[in-house]
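S.K.: Below are the sequence and a predicted model for it; my questions follow.
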Amino acid sequence: MLEITEFLPYQLVHLANKVSDDFANVYKEQANLTTPQWRVIAHLASDNLSAKQLCDLARIDKSTMSRAIKQLEERRILTLQPDEDDRRSKVLTLTESGLNIYKRISKLANEWEKNLLSSLSHEEQILFREVLRKLNLRI
């Protein structure tokens, strides 16, 4: 019989939710951001993207993404420009304020991650990341 708390999907989701909730305290305290808003900022820090691309990358549904984008635009954290290749689409770009928020939070994110992983030895951290990579490739 299946013991749900020992089932890998349950354990991964449970851990992912705990990790996400704990890290959320960082960007909520620093910039009053929701999880979808933070994910938008984090992805846009690397590249200008469309809302559809963001939905796919951040694995956020269209309505939640739309709300996050609207709120970030109202706060002047990002701008929307017409996509030269597809006039029906908009390209999202972080403003200087958005980039500053990202830089501030990303430094804290690195500290937060280092603290979280400090309970693992260096070798365990390498192994953990390798296991995650292999499972991601498998699915």
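M.R.: Perfect, I can see it now.
S.K.: contacts and neighbour counts: CA atoms only from here.
M.R.: Fine.
S.K.: Endpoints of stretch 34-53, how far apart?
M.R.: Stretch 34-53 stretches 19 Å from its first residue to its last (Cα to Cα, to the nearest Å).
S.K.: Kindly apply the preceding question to stretch 78-88 instead.
M.R.: This stretch, stretch 78-88, spans 19 Å end to end (Cα to Cα).
S.K.: Pasting the second one now:
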Amino acid sequence: MEGFLRRFLRLYRPLITSLNELLSPFELSYSLWQVIYYVKNNGPSTLVDISTHFEVEKPTITRRVYRLEELQIVKQIPGRDRREKIIQLTEIGEEIYRICREKITDLENNLMEGIPKEKQVILFQLLPQIRENILNKEGLNDE
């Protein structure tokens, strides 16, 4: 379908901008939110776990985690090995997650306003299929 990428990218940029604006009162960006979200939904996690999930280099996640530590949103806990950094949310992090999750849910609901539920379900199912097609074409595996 010609024009899909252009349409997707025209959606992606304003969406990330909206998320960054929503998160900015907490000194967060979408990239920092991704780490918070991952740890909240997967429990204490290593930097390798997070970097593998988001398909980014470990130093990128290390910088994000360092910033979240400065904000007292995450903390390191002892791992099996001194070299292994495991992070978990702090009490402040749990509260910020709760507040931001509510705001993001409101944003998601606003984005879907006027779109019939059936079409929302179809879109929700199609996006992972498109991602899978991209990964299969590149010869990559999803996690």
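M.R.: Arrived safely, thanks for sending. Keep in mind that this is a model prediction, so the values were computed, not measured.
S.K.: Let me see the ranges of the helices in the second structure.
M.R.: Applying DSSP state H to the second structure gives helices spanning 4-23, 30-42, 47-54, 58-70, 91-111, 117-137.
S.K.: what's the closest of those to Glu84 of the second structure?
M.R.: Nearest to Glu84 of the second structure, of all the helices of the second structure, is helix 47-54, at 8.1 Å by Cα to Cα.
S.K.: okay, that closest one sits on what stretch of the first structure?
M.R.: Matched against the first structure by TM-score structural alignment, helix 47-54 of the second structure falls on residues 51-58.
S.K.: contacting residues for the most centrally placed residue in the second structure?
M.R.: For the second structure, the residue nearest the mean C-alpha position is Gln34 (2.7 Å; Cα atoms, centre = their mean). Residues near Gln34 of the second structure by Cα atoms under 8 Å, 6 or more residues apart in numbering: none.
S.K.: What does it correspond to in the first structure?
M.R.: Using TM-score structural alignment, Gln34 of the second structure lines up with Arg39 in the first structure.
S.K.: Could you do Glu113 of the second structure as well?
M.R.: Match for Glu113 of the second structure (TM-score structural alignment): Ser118.
S.K.: From Ile77 of the first structure, how far off is its match?
M.R.: For Ser118 of the first structure, the distance to Ile77 of the first structure equals 33 Å [Cα to Cα].
S.K.: The closest residue to Ile101 of the first structure other than its chain neighbours: neighbour count?
M.R.: In space, Ile101 of the first structure comes closest to Ala31 once its chain neighbours are excluded; the distance is 7.0 Å by Cα to Cα, 6 or more residues apart in numbering. Per other Cα atoms under 10 Å, the neighbour tally for Ala31 of the first structure reads 13.
S.K.: what does Asn110 of the first structure give?
M.R.: Around Asn110 of the first structure there are 11 other residues, counting by other Cα under 10 Å.
S.K.: The one 10 residues further on now?
M.R.: Here the neighbour count serves as a burial measure; for Leu120 of the first structure (other Cα under 10 Å) it reads 13.
S.K.: how much space between it and Tyr10 of the first structure?
M.R.: Per Cα to Cα, Leu120 of the first structure is found 22 Å from Tyr10 of the first structure.
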